[in-house]
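> Kindly return the folded structure for what I paste below:
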Amino acid sequence: MAGCEKADPQGGADGPFLATNMGYIRAPEILKVTIGGNGVVKISGVARPDGRVRLTSRQGQAFGVTANARGEFVADLPNDSNGNLYDVSMEESGRLMKAEGRLFVPTGQPERAVFMRSGSPSLPLSPHAPLLAVVDYDRLGGVAVAGRAKAGAVVALGVNGADVARVKADEAGLYSAILPLRQSLVGQAVMLTAQSEGAVDARTVELLAEPGEMDSIQPAEAAWKVHWLLPGGGSQTTMVY
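Prediction:
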């Protein structure tokens, strides 16, 4: 995330999966996570119409579903006792097109599920996510945040009591930002705040330089901590509140 520009939060096209004149097709997107009957986790999203979507856990279990004629799909996943990470992909002409990130579903808390993106803020999938829902950081000192506010509202972001950025929530209330920091805060306990229309959400986050050899999930009372390896090398840590 250090040195990266703010990424487009899985949007920008006129609709899901519009092919360009070069034949490029966007990868599948996860839109919502809920709990169904018998504790099954239901993953809703969009893909290419009639496309075959695959979700693969970090243990190698694969779950497949076919999108309907409008590109909508719903996949059922087990409610893993430790939470789980999933790679999301779509079969296209005999090859897999991977989504640019990974899905994290906390155990028994689908309302806190996030789509984690490499070098960018993770996206909280619930419309009821808190104002400061996710904090991402990497070993180079990049820090990103995301959450939910009122549609179109301005969100003021602060670090240790100082305002550092202002962003505008989209029509669904989702905002995200990579914080413009002058120096690395790795190794420090940092107070991050988000303020919008009288509401304030604050988190104290200890930005530890995690080892990058493997994925790990650590549940806690206040937050889930997910340390995950990036497809292009390196690692990222995601705090889910």
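> switch to C-alpha atoms for all contacts and neighbour counts from now on
Fine.
> So for stretch 73-89, first residue to last residue, what's the gap.
Using Cα to Cα, to the nearest Å, the end-to-end distance of stretch 73-89 comes out at 13 Å.
> Same check on stretch 228-241?
Start-to-end span of stretch 228-241 (Cα to Cα) is 17 Å.
> how much space is there between Ile208 and Asp136?
No Ile there; residue 208 is Leu. Distance, Leu208 to Asp136, using Cα to Cα: 11 Å.
> which of those two has more neighbours?
Legend: neighbour count by other Cα atoms under 10 Å for Leu208 and Asp136, higher for Asp136 (27 against 15).
> And the more buried one, which helix or strand is it part of?
strand 134-137 (DSSP states H and E).
> contacts for that strand?
1, 120-124, 143-147, 207, 236-241 (Cα atoms under 8 Å, 6 or more residues apart in numbering).
> And stretch 105-116, by the same measure?
Here stretch 105-116 has contacts from 30, 33-35, 39, 41, 79-85, 101-104, 122-126, 128-129, 224, 238, 240-241, using Cα under 8 Å, 6+ apart.
> Just the buried subset of those residues, please.
Buried by 16 or more other Cα atoms under 10 Å: 30, 33-35, 41, 79, 83-85, 101-104, 122-126, 129, 224, 238, 240-241, out of the contacts of stretch 105-116.
> Might you specify the subset of the contacts of stretch 105-116 located within strands?
Among the contacts of stretch 105-116, DSSP state E puts 30, 33-35, 41, 84-85, 101-104, 123-124, 224, 238, 240 in strands.
> got a list of what the nearest residue to Val33 once chain neighbours are set aside touches?
Nearest non-adjacent residue to Val33, counting by Cα to Cα, 6 or more residues apart in numbering: Ile43, 4.8 Å away. With contacts defined as Cα under 8 Å, 6+ apart, the neighbours of Ile43 are Ile30, Leu31, Lys32, Val33, Thr34, Val74, Ala75, Asp76, Leu77.
> run this one through as well so I can compare:
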Amino acid sequence: MISAKRHIAALAAAMLGVLALAACSAKPPSAAADGAEAAAQDYLSPPKVDTVRAGEGGVTLAGTAPVGGKVRLATPTGQAMFSTVDAQGRWAIALPPAAEPRIFGVSASAGGRQTQAEGYLLVTPAGQAALLRAGASAMRLDPVARPGLRSVDFDRGGGVEVAAQVSPGATVILHLDGRQADERRADANGRYEVSLGSPTPIRPGPHQIEVRGDGFADQVSVKVAPAQPLAQGPLRSQLTPAGPRVDWMTPGGGVQSTLLIH
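From the prediction side, this is the model:
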């Protein structure tokens, strides 16, 4: 798929560079240690969303961020909501009800510095939420009702990204249109994700995706239809039998489609 893992990898590389220079420096050990400590202090961890609660009054988001900082949720049009991070490193923002899915950029500031969360945050009126990542599968943030499929992403290149949530370390067997396409274990958090469409791109049209494993089975029919250009903003949404679909503009200017499975 299009672009891939950006900010965190670049930041990690920069940190490794700082430590390597400190190790090779002619400064005495105490000076090198002071430099490493200063570099660590300069690092500001990005904010994270780990809790999504839907209610009659809207959707409440909560997560972690640097203690004493301020978290900002901003729409593409510049509207913003803020929350101060408490002494436990927690924050929460209540979103007002909305008729359509919304997309946000999430950032945090503390001590005169600012850091941006990876990807974009998508929130639907029903309380489904996901971290949208260019070139990768969406990371669902709302509670898991049962083990199974969680999201399907695709773009014009014929790549398809599938994500599921199962038991930690469980073996997942994926079938695409009746044929086995992948078999691997979920990670320690129970997340399974796989990239399909390489070297042979997935053709446009209807497809059947099925995941099976010990104690679970789930399947969904999806229509892989590349999005039309976004002429009225960076986000377009529609309801499908499998769940809400959003077409969104990636940082590189492409369009990726994300399907949140019911």
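> Work out the TM-score between the chains.
The TM-score (TM-score structural alignment, normalised by the length of the first structure) is 0.83; 227 aligned residues with a Cα RMSD of 2.6 Å.
> Name all residues that make contact with the equivalent of Gly187 of the first structure over in the second structure.
Alignment note: Gly187 of the first structure maps to Pro204 in the second structure; criterion TM-score structural alignment. The contact partners of Pro204 of the second structure, taken as Cα under 8 Å, 6+ apart, are Gly158, Lys223, Val224, Ala225, Pro226.
> Most neighbours among those, which one?
Ranked by the number of neighbours (other Cα under 10 Å), these place Val224 first, at 22 neighbours.
> quick one, what contacts Ala47 of the first structure?
Counted by Cα under 8 Å, 6+ apart, Ala47 of the first structure has contacts Pro16, Phe17, Ala27, Pro28, Glu29, Val53, Ala67, Gly71, Glu72, Phe73, Met90.
> Now do it against Arg112 of the first structure, distance only.
Remark: distance between Ala47 of the first structure and Arg112 of the first structure (Cα to Cα) = 22 Å.
> Can you name the residues that contact whatever residue of the first structure lines up with Leu260 of the second structure?
By TM-score structural alignment, Leu260 of the second structure lines up with Val240 in the first structure. By Cα under 8 Å, 6+ apart, the residues touching Val240 of the first structure are Arg112, Val114, Ala133, Val134, Val135, Ala223, Trp224, Lys225, Val226.
> same question, Gly178 of the second structure
Applying Cα under 8 Å, 6+ apart, we find Gly178 of the second structure in contact with Gln208.
> The first structure: which residue goes with that one?
Under the alignment (TM-score structural alignment), Gly178 of the second structure pairs with Gly161 of the first structure.
> cool, and Ala134 of the second structure?
In the first structure, Ala134 of the second structure lands on Ser118 (TM-score structural alignment).
> Using the three-state scheme, assign its match.
Applying DSSP: H, G, I helix; E, B strand; the rest coil to Ser118 of the first structure yields a three-state assignment of coil.
> Quick check: the most centrally placed residue in the second structure vs Gly169 of the second structure, distance?
Nearest to the centroid of the C-alpha atoms of the second structure, with distances taken as Cα atoms, centre = their mean, sits Leu131, at 2.6 Å. Separation of Leu131 of the second structure from Gly169 of the second structure (Cα to Cα): 22 Å.
> coming back round to it: could I get the contacts of Val240 of the first structure as a markdown table with distance to Ala199 of the first structure?
Formatted as a markdown table, the contacts of Val240 of the first structure follow (distance: Cα to Cα, whole Å):
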| residue | distance to Ala199 of the first structure |
| --- | --- |
| Arg112 | 20 |
| Val114 | 22 |
| Ala133 | 14 |
| Val134 | 17 |
| Val135 | 18 |
| Ala223 | 20 |
| Trp224 | 23 |
| Lys225 | 25 |
| Val226 | 27 |
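> Could you measure from the match of Gly187 of the first structure over to Val160 of the second structure?
Computed as Cα to Cα, the Pro204 of the second structure to Val160 of the second structure distance reads 11 Å.
> Next: Gly105 of the second structure.
Counting by Cα to Cα, the gap from Gly105 of the second structure to Val160 of the second structure is 24 Å.
> and what of His175 of the second structure?
Distance from His175 of the second structure to Val160 of the second structure, counting by Cα to Cα: 13 Å.
> Give me the more crowded residue out of the two.
Each of His175 of the second structure and Val160 has its neighbours counted (other Cα under 10 Å); Val160 has more, 25 against 17.
> quick one: that one and Ser198 touch, right?
No - using Cα atoms under 8 Å, Val160 of the second structure is not in contact with Ser198, being 9.1 Å away.
> Gly64 of the first structure maps to what in the second structure?
Checking TM-score structural alignment: Gly64 of the first structure goes with Phe82.
> Quick check: that match is in a strand.
Yes - counting by three-state DSSP, Phe82 of the second structure is part of a strand.
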